[in-house]
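>>> have a look at this prediction, sequence included:
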Amino acid sequence: MARFLVDGNMPAGTAPVLRSLGHDASDVRELAMSNSDDDEIFRLCHAEARTIVTRDRDFGELVIGQPSHPGVVLLRVGGLRSAAIIDRLVEALTSLGEPPISYSGRIVVIERTRVRIRTA
């Protein structure tokens, strides 16, 4: 089980789907943080040891050079509809294995046809 924080630019159904798969997932909308800036959201990720799930490339830049961070799952899937974005996320996370990899210190980039894992 992984601990995720779903960013506001992800489809609203993302956190419930992740929870249905056994993950501990919160959504910034559920926490009344929809209008929070990236730094504030990332501080919460650090405080709660949650990996951010986002479509915002800025989170990848926030972690570069940081010796430790709870991880970033960055979706770069273009103009897919909400259901297809969630499906691609689930497919990619499932492909990473069970139990899931440790996301700590990593940037997982999910594209339409591949998944890349980088160490920040």
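On my side now, so go ahead.
>>> make it CA atoms for all contacts and neighbour counts henceforth
Fine.
>>> list the buried residues for the helix ranked longest in the chain?
Identified as the longest helix of the chain according to DSSP state H is helix 82-95. Judged by neighbour count using 16 or more other C-alpha atoms under 10 Å, the buried positions of helix 82-95 are Ile85, Ile86, Arg88, Leu89, Ala92, Leu93.
>>> what lies in contact with it?
Residues outside helix 82-95 that contact it (C-alpha atoms under 8 Å, 6 or more residues apart in numbering) are Met10, Pro11, Gly13, Thr14, Val17, Leu18, Leu75, Val77, Pro100, Ile110, Arg112, Val115.
>>> take a look at this one as well, against the first:
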Amino acid sequence: MARLLADEQFPRKSVELLRTFGHDIITIQETGKAGISDDMVLEFAILENRAVLTINRRDFFKLHKIKPDHTGIIACKNDLDWNRLAINIDAVISTESTLIGKVIRVNRFPSTRL
């Protein structure tokens, strides 16, 4: 299962469901680092060997271009169906052998990789 770091805006209900799927996921709030910048979130994820879960797609796409040697970015479309969001994330990352250096897009429907 994947090691994940949910950024500040990521839905808590989806985090909880991903945990029931067996993923090792923490939130930025749980680390005591709420309010840090997106680039610092990515740096912290790298230090912790975790992929970032975010709905802040544009900013993290830009960060990927600047720093492509990260531990993974899972960029999700904002989906108010938190169960569907978690199921889609699990389905996509479960097929990946590694998340390192990848940006994975998770949409409301079928998901794709960059």
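That came through, no problem. What you see is a predicted model; the values in this text were computed from it and never measured.
>>> can you calculate the TM-score here?
For this chain pair, the superposition-based TM-score is 0.85 by TM-score structural alignment, normalised by the length of structure 2; 112 aligned residues with a C-alpha RMSD of 1.8 Å.
>>> on that earlier part again, closest one of the contacts of helix 82-95 of structure 1 to Phe4 of structure 1?
Leu18 (8.4 Å; C-alpha to C-alpha).
>>> host element of the closest one?
Assigned by DSSP states H and E, Leu18 of structure 1 falls within helix 14-20.
>>> check the mean deviation of the next helix or strand after that helix from structure 2.
Sequence order places strand 24-27 as the next helix or strand after helix 14-20 of structure 1, per DSSP H and E. In the superposition with structure 2, the average deviation recorded for strand 24-27 of structure 1 is 0.4 Å (mean C-alpha distance after the TM-score superposition for structure 1).
>>> ok, back up a step: can you add distance to Ile41 of structure 1 and give the buried residues of helix 82-95 of structure 1 back as TSV?
Listed next are the buried residues of helix 82-95 of structure 1 as TSV, based on distance: C-alpha to C-alpha, whole Å:
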residue	distance to Ile41 of structure 1
Ile85	21
Ile86	21
Arg88	23
Leu89	20
Ala92	23
Leu93	22
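>>> out of those residues, who's nearest Arg3 of structure 1?
Leu93 (12.6 Å).
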